[in-house]
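> Next come a sequence and a model predicted from it.
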Amino acid sequence: MSDPAGSTRQARPSAARARILDTADRLFYREGIRAVGVERVVAESKVTRVTFYRHFPTKDDLIATYLTARSEREREALAEARQALAGDPRAVLRAIVDAIVAESRAPGFRGCPYVNASAEYADPDHPVRHAVAQHRTWFTGQIVELMAELGHPEPELAAQQMMMLRDGALTGAYLDDRERMAAALIAAGRAIIAYRED
């Protein structure tokens, strides 16, 4: 099995590669990763098989890059929020909760892409699971930092509680009533974030 991070890191940015990734992102999230074959991605990306395999030697490479690209977008958004709200960790945490609510209300919402991918790949050593684990480690670490800045006495525990809320809210919003789940997430998130008001 090839190394997705290594192979995609060396790939040159190109319009064809961007089309492949955009197509994979849309199809994988909407229909499931295993349900979408390489031929479908090639056809809908309007590239040749040679072009596809030049950028992504295996489907695993494409899947890991799809998840990494989603993670990078989240990292950029959170970095912008932390910069805009510098010095106010409670406001950043509230912005994170608001972003989760907005995601659950978006058209075509189908739950958490990382949870969905993990459900399709049970092997913890698979590159897909590694990409998911890297994202979750980063995100949890960000929450720990923010909780510590807030002065929370147990930032690691609070971060785990926030992760449970996130996972549960995104799953519940897909399976149940979105607005009810959004209200529950906001209330529970505030209870963790506002353990004490300054």
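The structure has been received and is ready for your questions.

> going forward, measure contacts between C-alpha atoms and count neighbours the same way
Noted.

> List the buried residues of the longest helix anywhere in the chain.
Looking across the chain with DSSP state H, the single longest helix is helix 59-84. For helix 59-84, burial by neighbour count (16 or more other CA atoms under 10 Å) applies to 59-68, 71, 75, 78, 81-82.

> go on, stretch 43-55?
45, 52, 55.

> do stretch 114-125 as well
Judged by neighbour count (16+ other CA under 10 Å), stretch 114-125 contains these buried residues: 114, 116-118.

> What are the contacting residues of it?
Contact partners of stretch 114-125, identified using CA atoms under 8 Å, 6 or more residues apart in numbering, comprise 32-34, 67, 128-130, 132, 167.

> And the helices in the chain?
Going by DSSP H, the chain shows helices at 4-9, 15-31, 38-45, 49-55, 59-84, 89-105, 113-120, 127-150, 155-175, 178-193.

> who does the fourth one touch, helix- and strand-wise?
Other elements packing on helix 49-55 under the criterion 3 or more CA pairs under 8 Å, 6 or more residues apart in numbering; DSSP states H and E are helix 15-31, helix 38-45.

> Out of the ones you listed, which gets nearest to Ala86?
helix 15-31 (31.7 Å; CA to CA).

> ok now that closest one, how far from the chain's centre?
Distance of helix 15-31 from its chain centroid, counting by CA atoms, centre = their mean, to the nearest Å, is 15 Å.

> can you check stretch 148-157 too?
Relative to the centre of its chain, stretch 148-157 is centred 23 Å away, using CA atoms, centre = their mean.

> what about versus this one:
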Amino acid sequence: MPSPSESRPSEARSRLLTTAIRLFYAEGIHAVGIDRIVAEAQVTRATLYRHFPGKEDLVLAYLSEVDRAMRGQADEAVAAGLSAADTTRALSRSIVQMIRSPGFRGCAFLNAAAEYPDAQSPVHKAVLAHRRWFLETVTELLATIQKAGAEPAARHFVMMRDGAMAAGCLFDPELICETFLRGVDRLLQVYAATDHSGPVGA
């Protein structure tokens, strides 16, 4: 059994990852070099490479942390024990909180996908894995309202979420958030009232 000191992440690794998360999100992944991260984290290059063999490993750790935070938000919404519709609304409100947060500049995963378009890139694959999880989570939620049409409705939700995340850093975030929440309410109303023999309506 590892000792407490062995089981805790090292302080240097935590500083490196915290610094990378802040810089990658604020300025872009390709725009931030290893030297900048090392300097701001106040560690040596040797320390960085001991924890992260290359920049790509640090990028993957960054995305893993963002993924973990978003999964936590979803778990929190589900754990509240609300109806599926209200759980979806709670998840929507957590998205709105992100858009309203200081320094918001869009979806970390969509930003990363734009910088790593190669489908074979581990970073691109990490983005796709996160998005599969998110779509499956929303699909499972909606399927408890009614199973037929759950995935198309979930895709509709994800598209609205993507639009809100993209527009939220370009235009008035309050207007974008209001529009998104109204769209989610409308989607849920239409979904619950439709027999889903055709596509989900707007």
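Cool, the structure landed. Computed from a predicted model, the values in this text were never measured in an experiment.

> Could I get the TM-score for this pair?
Taking TM-score structural alignment, normalised by the length of structure 1 as the basis, the two superposed chains have a TM-score of 0.90; 186 aligned residues with a CA RMSD of 1.5 Å.

> follow-up on the earlier one: TSV please, covering the helices and strands packed on helix 49-55 of structure 1 and showing distance to Pro155 of structure 1.
TSV is the format used below for the helices and strands packed on helix 49-55 of structure 1 (distance: least, CA to CA, whole Å):
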stretch	distance to Pro155 of structure 1
helix 15-31	32
helix 38-45	42
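
> and of the ones you listed, who's closest to Met147 of structure 1?
Of the helices and strands packed on helix 49-55 of structure 1, nearest to Met147 of structure 1 by CA to CA is helix 15-31, at 30.9 Å.

> Could you check the angle the closest one makes with helix 113-120?
70 degrees (axes from the mean of the first three to the mean of the last three CA atoms, to 10 degrees).

> Could you find the counterpart of Ala164 of structure 2 in structure 1?
Alignment note (TM-score structural alignment): Ala164 of structure 2 maps to Ala169 of structure 1.

> That match contacts Glu179, correct?
No - counting by CA atoms under 8 Å, Ala169 of structure 1 sits too far from Glu179 to count as a contact (10.4 Å).

> about what we covered before: which of the buried residues of stretch 43-55 of structure 1 lies closest to Thr8 of structure 1?
His55 (6.8 Å).

> ok, and the closest non-adjacent residue to Arg34 of structure 1?
Glu120 (7.2 Å; CA to CA, 6 or more residues apart in numbering).

> Show me what the one you found lines up with in structure 2.
Under the alignment (TM-score structural alignment), Glu120 of structure 1 pairs with Glu115 in structure 2.

> And that match, how far from Ala108 of structure 2?
Using CA to CA, to the nearest Å, Glu115 of structure 2 is found at 11 Å from Ala108 of structure 2.

> ditto for Leu141 of structure 2
Look at Leu141 of structure 2 and Ala108 of structure 2: by CA to CA, they are 23 Å apart.

> before we move on, what about Thr87 of structure 2?
Distance of Thr87 of structure 2 to Ala108 of structure 2, given as CA to CA: 23 Å.

> Repeat that for Ser7 of structure 2.
The gap separating Ser7 of structure 2 from Ala108 of structure 2 is 28 Å, by CA to CA.

> quick one: which of the two has more around it?
More crowded of Ser7 of structure 2 and Ala108, by other CA atoms under 10 Å: Ala108, with 20 against 9.

> What's the local residue count around the closest residue to the more buried one other than its chain neighbours?
Take Ala108 of structure 2 and drop its neighbours on the chain: the residue closest to it by CA to CA, 6+ apart is Tyr25, 6.4 Å away. Counted with other CA under 10 Å, the neighbours of Tyr25 of structure 2 add up to 21.

> any idea what Tyr25 of structure 2 aligns with in structure 1?
Matched by TM-score structural alignment, Tyr25 of structure 2 corresponds to Tyr29 in structure 1.

> ditto for Thr144 of structure 2
Under TM-score structural alignment, Thr144 of structure 2 pairs with Glu149 in structure 1.
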